[in-house]
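J.: Below are the sequence and a predicted model for it; my questions follow.
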Amino acid sequence: MSNPVVVVNELQRAGLFAFSSTAVEEVDEFCRSWLAHDFEVSSKLQGVRELALISAAEFSLAPAFLDPLAVRPPYEVSRDDATIALLKSDTNMIIPVHLKGDPDQGLESLVSRNDISVFSADIAKLQLLAPGWWEEVNHDHDRVWECIEDLQYAHRTCPWIPARMVAASPLLKIQGLLWLLRLTISRNERYEGEVPGVVSTFIARYRSLGGGGEEG
């Protein structure tokens, strides 16, 4: 596919992720296979493409969670990350699952709280920390940052050392950016114009990523 991937361009420009060409090619092959199977999905494929690569980016964070103070941005997104995203993620409108359910529905109607993160434990924690967070996010996307701060605090005050190490890294904040990008793409057909602002606002808010979890 020839269209640029806005999310890839912006996340790489910000120095947060490095997407391999094979990761993008894997997602493009998935899109081509479904376009050949059913041309009616063509109008949805760009959004599917962007969201699949966001999921791949979130999966690529797994090694950093194992050693959060040593593995730093830019995080490398591999072909394997893209394949796992396409096979196992519920956050990117996999064509035969989501869109075939009701092709007349818009993307927004397909997004639930369980679609925000590929790591389900984060959503479960948010449900405990702030039970009404999803309804609030629907009205104010900035609520995502408050959710991340809640998660950050829970990790920082955990007696388990690995959780405190995650809180001392930029990982949870970068996850928050990926969540906000998913919401932006899923709920705005003209998301291409908004994605750069979402990323630049994140950089302005957390411009010292290496400072880890103690930032506001």
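T.: Arrived safely. Quick caveat, the model's predicted, so the values are computed rather than measured.
J.: From now on I want contacts and neighbour counts done on CA atoms only, so please keep to that.
T.: OK.
J.: For whatever helix or strand residue 146 lives in, name the packing helices and strands.
T.: Taking DSSP states H and E as the criterion, residue 146 maps to helix 143-156. Secondary-structure packing of helix 143-156 (3 or more Cα pairs under 8 Å, 6 or more residues apart in numbering; DSSP states H and E): helix 120-129, helix 133-139, helix 161-167, helix 171-186.
J.: Could you name the helices and strands sitting against whichever helix or strand comes after the last one?
T.: Spelled out, that is helix 171-186. Where DSSP H and E defines the elements, the next helix or strand beyond helix 171-186 is helix 195-205. If you count contacts as 3+ Cα pairs under 8 Å, 6+ apart, helix 195-205 packs onto helix 6-13, helix 171-186.
J.: Next one for the comparison:
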Amino acid sequence: MNHNGIFSLSFPEAKTIIVSGDIHGNFNQLVFKLCIQYQLTDTLLIVAGDCGFGFEKKEYYEQIVRRNAKRMNQANNWIVFVRGNHDNPAYFDGAMLNFKRFVAVPDYSILQVCNHTILCVGGAISIDRIYRINEWNRNKYRVHSNESQENDISRNLYWQNEVPVYDPNKMNAIPTSFLIDTVVTHIPHLHIVNYSPKTTLANGL
């Protein structure tokens, strides 16, 4: 749902919020821990970046959703993914991966859950980017040999548009519709300033 160009989701049935991060593609394990090991129900789990999107084909992630849909439905749980630096930003447009129980949200998305209004801001800078670029240059032809063509969601190890994006228009629009009390982000704390209706992010972004 959009309010003044701001992507927002509401979870009226959720009774618990959990924030995780850096799962690096361990989606099945995450669902197992959430629904089976800890037997959580009516829970929204927010993955605060480095989810692992982009290292496999899109169909792989759709298969993950199908494989875990029954378990998530039975437990009445949801997982929202926020963009990290080890994620392909193309997946985080609110449409590419948008299912009933699994959603990859755009930067500056709003989550309304458990009497909280949460601002989600993605991105960060990879300290291992040189290694990842070099590794990709060595392997990209083999990886793409079975793919018809390269595009925005083709497999990769690094994405140049990983960095956080400061959007003053969205920052000005958000307070007109929402009163933020929580920020979930993958950005290191040294780059964060206290949120107010007029400012949030960032020195050096």
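T.: Right, received. Where do you want to start? The model shown is predicted, which means the values in this text are computed figures rather than measured ones.
J.: I'd like the TM-score for the two structures, please.
T.: After superposition, the two chains reach a TM-score of 0.25 (TM-score structural alignment, normalised by the length of structure 2), with 96 aligned residues with a Cα RMSD of 6.1 Å.
J.: ok so, going back, make TSV out of the helices and strands packed on helix 195-205 of structure 1 and add distance to residue 57 of structure 1.
T.: Formatted as TSV, those follow (distance: least, Cα to Cα, whole Å):
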stretch	distance to residue 57 of structure 1
helix 6-13	9
helix 171-186	8
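J.: rewinding a little: quick one: buried residues of the helix holding residue 146 of structure 1?
T.: Neighbour counts over helix 143-156 of structure 1 (16 or more other Cα atoms under 10 Å) mark 143-145, 147-152, 154-156 as buried.
J.: now do stretch 168-177 of structure 2
T.: Buried, per 16+ other Cα under 10 Å, within stretch 168-177 of structure 2: 171, 173-174.
J.: List just the nearest of the residues you listed to residue 67 of structure 2.
T.: Nearest to residue 67 of structure 2, judged by Cα to Cα, of those is residue 174 at 35.5 Å.
J.: Not counting sequence-adjacent ones, nearest residue to residue 75 of structure 1?
T.: residue 17 (4.5 Å; Cα to Cα, 6 or more residues apart in numbering).
J.: Correct me if wrong: the one you found contacts residue 11.
T.: Yes. The criterion here is Cα atoms under 8 Å, and residue 17 of structure 1 meets it with residue 11 at 5.7 Å.
J.: give the contact list for residue 111 of structure 2.
T.: Contact partners of residue 111 of structure 2, counting by Cα atoms under 8 Å, 6 or more residues apart in numbering, are 8-11, 117-120.
J.: what's the answer for residue 172 of structure 1, then?
T.: Residue 172 of structure 1 makes contact with 148, 151-152, 166, according to Cα under 8 Å, 6+ apart.
J.: now, among those residues, which is nearest to residue 79 of structure 1?
T.: Nearest to residue 79 of structure 1 among those is residue 166, at 25.1 Å by Cα to Cα.
J.: how much space between the closest one and residue 143 of structure 1?
T.: 21 Å (Cα to Cα, to the nearest Å).
J.: how near is the nearest residue to residue 152 of structure 1 once chain neighbours are set aside to residue 75 of structure 1?
T.: Sequence neighbours aside, residue 167 is the residue nearest to residue 152 of structure 1 in space, at 5.5 Å (criterion: Cα to Cα, 6+ apart). If you measure residue 167 of structure 1 against residue 75 of structure 1 using Cα to Cα, the figure is 17 Å.
J.: the more surrounded of those two?
T.: Comparing residue 167 of structure 1 with residue 75 by neighbour count (other Cα atoms under 10 Å), the higher total belongs to residue 167, at 26 against 20.
J.: From what I see, the more buried one and residue 155 are in contact.
T.: Yes. Residue 167 of structure 1 is within contact range of residue 155, at 5.5 Å (criterion: Cα under 8 Å).
J.: returning to that earlier point: tell me the angle of the helix holding residue 146 of structure 1 relative to helix 171-186?
T.: Helix 143-156 of structure 1 and helix 171-186 are oriented at 160 degrees to each other (axes from the mean of the first three to the mean of the last three Cα atoms, to 10 degrees).
J.: and the angle for helix 143-156 of structure 1 with helix 195-205?
T.: 40 degrees.
J.: Provide the contact partners of helix 143-156 of structure 1 at residue level.
T.: 122, 125-126, 129-130, 133, 136-137, 163-168, 172-173, 176, 179-180, 213, 216.
J.: before we move on, the earlier item: most tightly surrounded among the helices and strands packed on helix 195-205 of structure 1?
T.: helix 171-186 (a mean of 23; mean count of other Cα atoms under 10 Å).
J.: so which of the contacts of residue 172 of structure 1 comes closest to residue 81 of structure 1?
T.: Using Cα to Cα, those come closest to residue 81 of structure 1 at residue 166, 20.6 Å.
J.: Let me know how buried the closest one is, in neighbour terms.
T.: Around residue 166 of structure 1 there are 22 other residues, counting by other Cα under 10 Å.
J.: This completes my enquiry, with thanks.
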